[in-house]
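> from the sequence below, what's the structure:
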Amino acid sequence: MFTSTERIKPDAQTIALYLENVLSHKYQIPTFQRDVVWEKENVKKLWDSIYKFYPLGSILVWKTNTKLESHREIGGIKLADNFHSHEYQYILDGQQRTTSLLTSIYGNKIANKENFNPTLYIDLTIELTNATDDISYAKRFLFWDEIDDRDGQIKVNTGRKNRYEDKLIVSLIDIIKNPGEIERNLHKNGYGDFENPYMQQLRRIREVLYN
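Presented below is the predicted three-dimensional model:
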């Protein structure tokens, strides 16, 4: 007979690896889990906490040989369906955070927000002033509707659109997949010094994703 400490075992994973495991259909979400309530501000605050290296909290996963009825997608991203295995892994606690992280990086769609793109971008020009800075995150982390100026029609977004075109606002997925290209663009535009604040921002967010 197993004790509780033998049955519950912590497993540390980076954000990038955890999401890769989700995408590879390693985890399922049982249908008895409540629906996700996804809000832009909450997603930004989640990333602000991650950006400051605050604990993200645990994701509780139940390993069992029992097959349960499970959701077929997370944030519009399809999960494995009707498969059989000797062991199943169900996310019991952490669905909200998983969906927020997954859609922030890999995009897709949010229920009841079909025309909204949940892909998240980071503005490398926005510096963190101090550990108690609870304001700058709203400008640092951006969704596309906060960047797109629709050819100058949305004046408040024009500065951001220019920084996006100058490769100073980049998506989280590009930081994962094309970090070398982002660094080359910074060097090309004169921001490539090791101590340059834009380079520091890039190193910080990369460390966050792989810490």
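
> all contacts plus neighbour counts: C-alpha atoms, from now on.
Noted.

> and residue 92, that one's in a helix?
No. Per DSSP: H, G, I helix; E, B strand; the rest coil, residue 92 lies outside any helix segment and is strand.

> gap between it and residue 107?
When distances are taken as C-alpha to C-alpha, to the nearest Å, residue 92 and residue 107 turn out to be 23 Å apart.

> buried residues in the helix or strand hosting residue 199?
When secondary structure is defined using DSSP states H and E, the element that contains residue 199 is helix 197-210. With burial defined by 16 or more other C-alpha atoms under 10 Å, the residues of helix 197-210 counted as buried are 197-202, 205-206, 208-209.

> the structure of the following sequence is requested for comparison with the preceding one:
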Amino acid sequence: MPYADRIKPTQDSIGTYLDNLKNKKYQIPTFQREVVWEEDNVKKLWDSIYKFYPIGSILVWKTSVKLQNYRNIGGHDISDDKDRSEYQYILDGQQRTTSLLTSLYGGSIEGREDFDPALYIDITISEENDNTYKKRFLFWNDIDDKDGSIKRNIPRRKKYEKNLIVKLNDVKENA
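Okay, here's the model as predicted:
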């Protein structure tokens, strides 16, 4: 096969991409760095998706070579020990992939055991200036503080109880 024919862009929806990831069709090679994105990066990613901004591409390498790979991503097991004729490794886009996966399906972030990465959306936020993502996209600790010391969370907790703040995965499941 000529080299020019080996590079092919494909276009999948985020849902299809994440379903393929959960079905163990993609692997993360161990030479990839650990997850370093902070909460604000995740919110900005979803804000870009919400506003239909480009979020960049994910570089996937299809090869017959079996590499050592991570067993999980964001607490989700993606390991696949089956021998195959073709493997697919995520070479660029691991931070976005981890953020998308854990935002929708929850999970865990290594070194942050007390943090729930599942994302919620406040459906009452309608303005679209550059900082509304901070109010529109929320993690559970933005909604309900454990020790009751953050009074600003009380209105958000009430919105959550009225289903005005919903889990992002619930939006995906009902779309």
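
> settle it for me: which of residue 92 and residue 107 of the first structure has more neighbours?
Between residue 92 of the first structure and residue 107, counting by other C-alpha atoms under 10 Å, residue 107 is the more crowded of the two (19 against 15).

> contacts only, for the alignment partner in the second structure of that one.
The criterion is TM-score structural alignment: under it, residue 107 of the first structure has residue 106 as its aligned partner in the second structure. By C-alpha atoms under 8 Å, 6 or more residues apart in numbering, the contact set of residue 106 of the second structure is 116-119.

> give me the buried positions along stretch 45-60 of the second structure.
45-47, 60.

> in CSV: these, plus distance to residue 126 of the second structure and secondary structure.
Written out in CSV, the entries for those read as follows (distance: C-alpha to C-alpha, whole Å; DSSP: H, G, I helix; E, B strand; the rest coil):
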residue, distance to residue 126 of the second structure, secondary structure
45, 18, helix
46, 15, helix
47, 12, helix
60, 36, strand
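
> farthest pair within these?
With distances taken as C-alpha to C-alpha, the most widely separated pair in those is 47 and 60, at 24.0 Å.

> how about the helices of the first structure, start to end?
Listed from the start of the chain, the first structure has helices (DSSP state H) covering 4-7, 15-23, 40-51, 95-106, 137-140, 158-165, 172-177, 179-188, 197-210.

> and those helices, which is most packed in?
Most buried of the helices of the first structure, by mean neighbour count (mean count of other C-alpha atoms under 10 Å): helix 95-106, with a mean of 21.

> what's the mean deviation for that one versus the second structure?
Compared with the second structure after fitting, helix 95-106 of the first structure has a mean deviation of 0.5 Å; criterion: mean C-alpha distance after the TM-score superposition for the first structure.

> residue 28 of the second structure: neighbour count?
23.

> great, nothing more from me.
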